[in-house]
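Chemist: dropping the sequence and predicted coords here.
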Amino acid sequence: MGADYGERVDRSGRYRIAVAVGNPDHAEQLTRTAMDVARERDGEVFVVGVLVKPQESPFALFTDEVVTRKFGGERRAVLDRAMEVAAGSGVPVSGRLFVADSVARGVLHAVEVTNCDCLLVGWQERNRESAVLGTNVDALVRRASCDVLVEKIGAVADGVEAVLLPVAEGAHADLAASVARAIAVANDARVDLLRVVAGDHEGAEARGLLSRTADQLSDVEVETVVREGGVADAIVAESERRDVTVLGATRTGLVRRQFVGSIPQEVGRRADGTVIMARKGDGSLVSRVFRL
């Protein structure tokens, strides 16, 4: 159950991206990113807030409506703050508070009942060896059937002038490219394509991949870069001169092993700018690739 807030939007099949907000310091930026993605697809944004009602607690005695009414003030304020970003933007935005026994379950339920095409969540580094990106984010990346974007918000800048897109072959590369393009179009920025190679013998293949990726970025200024060395080190170094880095998940190539594995975590931890990690939803493939 939950409570609706904001603009009532059309539910007739329009592209919909959900953005989960909890941290008031990040709610507005996450919503802006979601708006960029939605605008590119003539879609809408659905802002999700979750009130946690543990099963074994005094709160379990209350109905969801009572919990929302009596204890939802702080979460409502974050929701309202996020939706205010969209005022005058032309992007339809609505929001809802959900009650669940965990944040992850609440967000997953929200995505399911509203038939969202994509989910955007924020990530802050946690000092927990048992969790790669954080317990809730790990669960969402692993279990959500839709596309998932994980954004680590970096140093706040006045705007976006350049987006770094490390390119690779794989199921998630197209999603990463489309997100990078959406951000670039919204901010009148360029996209810098990066391919990391082991040596000169991979140069021709790298240039071919960069060319094919550039073809996907119509109406956007594109520059290409080839670097030799370690993947994470090269991405972090190149990210220093860009405002946003968009990483696509792959099983082979740029990001080896799991998407929520060592390279994205290291880039997110070390890069000063914003890092967005993109995972394409694909049923059983997702469960295999992103198993924790």
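Modeler: It's in. Residues are numbered from 1 along each chain as shown.

Chemist: CA only for contacts and neighbour counts going forward, please
Modeler: OK.

Chemist: now do stretch 195-210: distance from first to last residue.
Modeler: Stretch 195-210 stretches 7 Å from its first residue to its last (Cα to Cα, to the nearest Å).

Chemist: who's in contact with the helix or strand containing residue 181?
Modeler: Per DSSP states H and E: residue 181 is located in helix 173-187. By Cα atoms under 8 Å, 6 or more residues apart in numbering, the list of residues contacting helix 173-187 from outside reads 33, 36-37, 39-40, 159-165, 167, 189-191, 213, 216-217, 220, 246-250, 277-280.

Chemist: gap between the residue nearest to residue 153 when sequence neighbours are not counted and residue 173?
Modeler: Nearest non-adjacent residue to residue 153, counting by Cα to Cα, 6 or more residues apart in numbering: residue 274, 4.6 Å away. Relative to residue 173, residue 274 is positioned 18 Å away (Cα to Cα).

Chemist: what does residue 164 give?
Modeler: Separation of residue 164 from residue 173 (Cα to Cα) stands at 13 Å.

Chemist: follow-up on the earlier one: is it true that the residue nearest to residue 153 touches residue 151?
Modeler: Yes: with contact defined as Cα atoms under 8 Å, residue 274 reaches residue 151; the gap is 7.1 Å.

Chemist: and the most centrally placed residue in the chain, which of the three is it?
Modeler: Central residue check for the chain by Cα atoms, centre = their mean: the C-alpha nearest the mean position is that of residue 149, 2.2 Å away. The three-state label for residue 149, taken from DSSP: H, G, I helix; E, B strand; the rest coil, comes out as strand.

Chemist: so what's it up against?
Modeler: Residue 149 makes contact with 118, 119, 120, 121, 276, 277, 278, 279, according to Cα under 8 Å, 6+ apart.

Chemist: quick one, what contacts the closest residue to residue 103 other than its chain neighbours?
Modeler: Excluding the flanking residues, the one nearest residue 103 by Cα to Cα, 6+ apart is residue 50, at 5.9 Å. Neighbouring residues of residue 50 by Cα under 8 Å, 6+ apart: 22, 75, 97, 98, 99, 100, 103, 106, 107.

Chemist: in strands, which of these fall?
Modeler: 97, 98, 99, 100 (DSSP state E).

Chemist: between these, which is closest to residue 81?
Modeler: Closest approach between the ones in strands among the contacts of residue 50 and residue 81, by Cα to Cα: residue 97, at 13.5 Å.

Chemist: this is the other structure I want to compare:
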Amino acid sequence: HRLPSDFLVLRDRDLDESEILLPVTDNAHADLSAEVAAGLRTAAGSAVTLLHVVDSPEERERGEQFLADWATERGLGDAKFVVDDSGDVERAIEREARDHTLLVVGATERGLLTRLVTGTLHFKIVEDVECSVLLAERSSGRSFLRRLFGWARSLCSALAIDRTGWLRTESS
């Protein structure tokens, strides 16, 4: 039940890969997204825009340097760079996606499957943007069931629920 490879999920809205938006964080899933964007650039001549969101204007310079280094290391140094200093990742993605035909989103460290099941994936973004959306997740070696349902164990721990399904109390 292990996922043998990386996987992609496409929300197709008249797929056009000519203008790709790739929000960038520093994790393995973003690396997979970069590989996909670079492959589409090579195969289809896609223009690639990299978006990195920082928390404040004071962090803009650090964000610009991070994005330049990240892009160069992944062969995307010729992409267009956008650093948003609003700290609001969802709004920044929605705003930038208006000028793009394909949004490529990498999973977070929690993983795409977990985020899909728990609803923490930014479905608002996936639903609200008009362009096609490609979700990417790098294989982690965890089993499919662990990836899908591992969040339940974390939730139970956070809520102090034991294996019997009862809420633990201090005297338990």
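Modeler: Good, I have the coordinates. Because the structure is predicted, anything quoted here is derived from the model rather than measured.

Chemist: can you pull the TM-score for these?
Modeler: Taking TM-score structural alignment, normalised by the length of structure 2 as the basis, the two superposed chains have a TM-score of 0.71; 146 aligned residues with a Cα RMSD of 2.9 Å.

Chemist: and residue 158 of structure 2, helix, strand or coil?
Modeler: Under three-state DSSP, the three-state class of residue 158 of structure 2 is helix.

Chemist: near residue 59 of structure 2, how many other residues are there?
Modeler: For residue 59 of structure 2, the count of nearby residues is 15 (other Cα atoms under 10 Å).

Chemist: and the counterpart of residue 102 of structure 2 in structure 1, how many neighbours does it have?
Modeler: Aligned by TM-score structural alignment, residue 102 of structure 2 pairs with residue 244 of structure 1. Number of residues near residue 244 of structure 1 (other Cα under 10 Å) recorded here: 28.

Chemist: ok, now how distant is residue 244 of structure 1 from residue 218 of structure 1?
Modeler: Here the distance between residue 244 of structure 1 and residue 218 of structure 1 works out to 19 Å (Cα to Cα).

Chemist: check residue 207 of structure 1 too.
Modeler: As judged by Cα to Cα, residue 207 of structure 1 and residue 218 of structure 1 stand 18 Å apart.

Chemist: could I get the full set of helices for structure 2?
Modeler: Applying DSSP state H to structure 2 gives helices spanning 28-44, 60-73, 89-97, 112-118, 123-128, 144-159.

Chemist: now those helices as TSV including distance to residue 81 of structure 2?
Modeler: What follows is the helices of structure 2, written out as TSV (distance: least, Cα to Cα, whole Å):
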stretch	distance to residue 81 of structure 2
helix 28-44	13
helix 60-73	7
helix 89-97	11
helix 112-118	25
helix 123-128	20
helix 144-159	33
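
Chemist: to residue 3 of structure 2, which of those helices lies closest?
Modeler: The closest of the helices of structure 2 to residue 3 of structure 2 is helix 144-159. By Cα to Cα, the value is 6.0 Å.

Chemist: residue 140 of structure 2 pairs with which position in structure 1?
Modeler: Counting by TM-score structural alignment, residue 140 of structure 2 corresponds to residue 282 in structure 1.

Chemist: around residue 201 of structure 1, how many other residues sit close by?
Modeler: 9.

Chemist: let me fix that: residue 5 of structure 1
Modeler: Look at residue 5 of structure 1: counted by other Cα under 10 Å, it has 16 neighbours.

Chemist: name the element it belongs to?
Modeler: For residue 5 of structure 1, the element it lies in under DSSP H and E is strand 2-6.

Chemist: tell me the residues of structure 2 aligned with the next helix or strand after that strand.
Modeler: Heading C-terminal from strand 2-6 of structure 1, the first helix or strand you meet, by DSSP H and E, is strand 16-20. Aligned by TM-score structural alignment, strand 16-20 of structure 1 falls on no residue of structure 2.

Chemist: now for strand 16-20 of structure 1, which elements pack on it?
Modeler: helix 27-40, strand 44-52, strand 118-122 (3 or more Cα pairs under 8 Å, 6 or more residues apart in numbering; DSSP states H and E).

Chemist: the longest one: how far from the chain's middle?
Modeler: Average the C-alpha atoms of helix 27-40 of structure 1, do the same for its chain, and the two points are 10 Å apart (Cα atoms, centre = their mean, to the nearest Å).

Chemist: so which elements touch that helix?
Modeler: Packing partners of helix 27-40 of structure 1 (3+ Cα pairs under 8 Å, 6+ apart): strand 16-20, strand 44-52, helix 73-84, strand 118-122, helix 173-187.

Chemist: now do the buried residues in stretch 141-156 of structure 2.
Modeler: 147, 148, 150, 151 (16 or more other Cα atoms under 10 Å).

Chemist: wait, the first one sits on residue 114?
Modeler: Yes: look at residue 147 of structure 2 against residue 114 with Cα under 8 Å: they come within range, at 6.1 Å.

Chemist: one step back: now which residue in structure 2 aligns to the residue nearest to residue 103 of structure 1?
Modeler: Residue 50 of structure 1 maps onto nothing in structure 2, by TM-score structural alignment.

Chemist: how much space separates residue 50 of structure 1 from residue 227 of structure 1?
Modeler: Applying Cα to Cα, the value for residue 50 of structure 1 to residue 227 of structure 1 is 42 Å.

Chemist: please apply the same query to residue 142 of structure 1.
Modeler: In terms of Cα to Cα, residue 142 of structure 1 sits 31 Å off from residue 227 of structure 1.

Chemist: quick one: which of the two has more around it?
Modeler: Set residue 142 of structure 1 next to residue 227 and count neighbours by other Cα under 10 Å: residue 142 wins out with 21 against 18.

Chemist: who are the contact partners of the equivalent of residue 150 of structure 2 over in structure 1?
Modeler: Alignment note (TM-score structural alignment): residue 150 of structure 2 maps to residue 291 of structure 1. Applying Cα under 8 Å, 6+ apart to residue 291 of structure 1 gives the contacts 142, 258.
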